[in-house]
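In: predicted model, plus sequence, below.
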Amino acid sequence: MRDTSSRDPGEVFGPRMTLFADMLSIGLLTALLSLPVVTIPATLSTACAVLRGAGDGQPATAGRYLAVLRQRLRPGDLAAGAVALTGALLVVADLALARAGLPGAPLFAVVAAAIGAAALVVGLRACARPEALTDWTAAVREAAGDAVHDAGGSALVLLAVAAAALCAWMLVPLAFLAPGPLALALTAVQVRRTANAFRR
């Protein structure tokens, strides 16, 4: 792994700032390629894979991102996107019904929000797993286990989502950069989980 404390000759900002810039460019590409919505799982998991590779000395560049995405796009990725979109629409519809004043609406809204948050955590953690590049079923299964056994990591995922949403809400153009920091946070949580499991 490259020493992040040293600079190459002629390098102005150092490797950490270079990774930061690459993360933002990957985030912008992820946002643009996620506009069809059903491509979100594929684009986000690709961003996580490219950023994870930076720890092994691989370039975390927009060019590598596009190359990895081109290699892995398959019907299963679009199916995963369709499932994620359907789940999100169901949660939104349930919350809308709860606001309509149905009997037991407050409890129903809490349960629907909790289920939606749990599904969001599992889905995002699945995007950060290496298995997502080849097998979504395995990635979701492993992510569900991670979500249960690593509550701290799941809380960090929710905080990352909240921070990304807040940035996008405060300044709309930031919404196009938010996927980069979100992917970096998801990757960091996964690396932390892997490191903890290895120590055991």
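Out: Great, that's in hand.

In: can we go C-alpha only for contacts and neighbour counts from here?
Out: Will do.

In: how about the residue of the chain positioned farthest from its centre, secondary structure?
Out: Distance from the centre of the chain peaks at Pro103, with 35.9 Å (Cα atoms, centre = their mean). The local conformation at Pro103, judged by DSSP: H, G, I helix; E, B strand; the rest coil, is coil.

In: for Val110, see how far away it is.
Out: Per Cα to Cα, to the nearest Å, Pro103 is found 14 Å from Val110.

In: can you get me a residue count around Ala67?
Out: Residues within reach of Ala67, counting by other Cα atoms under 10 Å, total 12.

In: check it against this one:
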Amino acid sequence: MRDLSSREPGEVFGPRMTLFADMLSVGLATAVVSLPVVTLPAALSTACAVLRGAGEGQPATAGRYFELLRRRLRAGDLMAGAVALAGALLFAADLALAGAGLPGAPLFAVAAGAIGAAALVVGLRACARPESLTDWPTAVREAARDGVADPGGSGLVLLAVATAALCAWMLLPLAFLAPGPLALALTAVHIRRAGMSRSG
């Protein structure tokens, strides 16, 4: 892999800016693939795999993204998307019930929020794991272990989600680019955790 501080002859912005542009194109591809909703976990997992490969000298382009997605999209990926969608709908229903003024609603809303945040962190960390390309149950188990063993990384994941949501809320077209930075953040958290495990 070439040094990220060097420039090729004729290169205007340098390789870091090239990676940034590639990340945005991967993010746009991820947003398009995620439109059916049940494809969201596979789309985000593939984006993380492409960006992870950039650290190994592989191109982080939309072309490689679609090539990798075409090779890995299977029934298990759609099942993971269906489970994620069902969980999101259940969470929304729980919050709606809490907002209806039922007895104990404030405490229930706090508990539901904590459970929802934990599930979101585990799901997103699972997308960043290499196992998600072939085996979702293993990826989820390992992500749950990472979530407990690395609370700092889990906080970074929540911060990345909040930042992506805020950008999309402030300017709607940014919603189509947000998956790229989110995938990059998830990949960075995974690489950070892997480095901590090796050094420990």
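Out: Cool, got the structure. Since the structure is predicted, the reported quantities are computational estimates derived from the model, not experimental observations.

In: and the TM-score between them?
Out: The TM-score (TM-score structural alignment, normalised by the length of the first structure) is 0.99; 200 aligned residues with a Cα RMSD of 0.4 Å.

In: and the residue farthest from the centre of the first structure, how far from Asp94 of the first structure?
Out: 13 Å.

In: and if you look at Ala105 of the first structure?
Out: Noted for Ala105 of the first structure: a distance of 10 Å to Asp94 of the first structure, by Cα to Cα.

In: now do Val12 of the first structure
Out: Applying Cα to Cα to Val12 of the first structure and Asp94 of the first structure gives a distance of 52 Å.

In: between these two, which one's more packed in?
Out: Asp94 (18 against 10).

In: for that one, which non-adjacent residue is closest in space?
Out: Nearest residue to Asp94 of the first structure, sequence neighbours excluded (Cα to Cα, 6 or more residues apart in numbering): Ala112, at 6.7 Å.

In: give me the three-state assignment for the one you found.
Out: Ala112 of the first structure ends up helix, using three-state DSSP.

In: distance check, it against Gln71 of the first structure.
Out: Counting by Cα to Cα, the gap from Ala112 of the first structure to Gln71 of the first structure is 37 Å.

In: Asp22 of the first structure too?
Out: Taking Cα to Cα, one finds Asp22 of the first structure at 20 Å from Gln71 of the first structure.

In: cool, Ile115 of the first structure as well?
Out: Relative to Gln71 of the first structure, and taking Cα to Cα, Ile115 of the first structure is found at 33 Å.

In: these two: who's more crowded?
Out: Shown here are Ile115 of the first structure and Gln71; by other Cα under 10 Å, Ile115 has more neighbours (13 against 9).

In: what packs against the helix or strand hosting the more buried one?
Out: Assigned by DSSP states H and E, Ile115 of the first structure falls within helix 105-128. Applying 3 or more Cα pairs under 8 Å, 6 or more residues apart in numbering; DSSP states H and E, we find helix 105-128 of the first structure packed against helix 40-54, helix 75-99, helix 136-149, helix 151-170, helix 179-199.

In: check the mean deviation of the third one from the second structure.
Out: Same thing as helix 136-149 of the first structure. Compared with the second structure after fitting, helix 136-149 of the first structure has a mean deviation of 0.2 Å; criterion: mean Cα distance after the TM-score superposition for the first structure.
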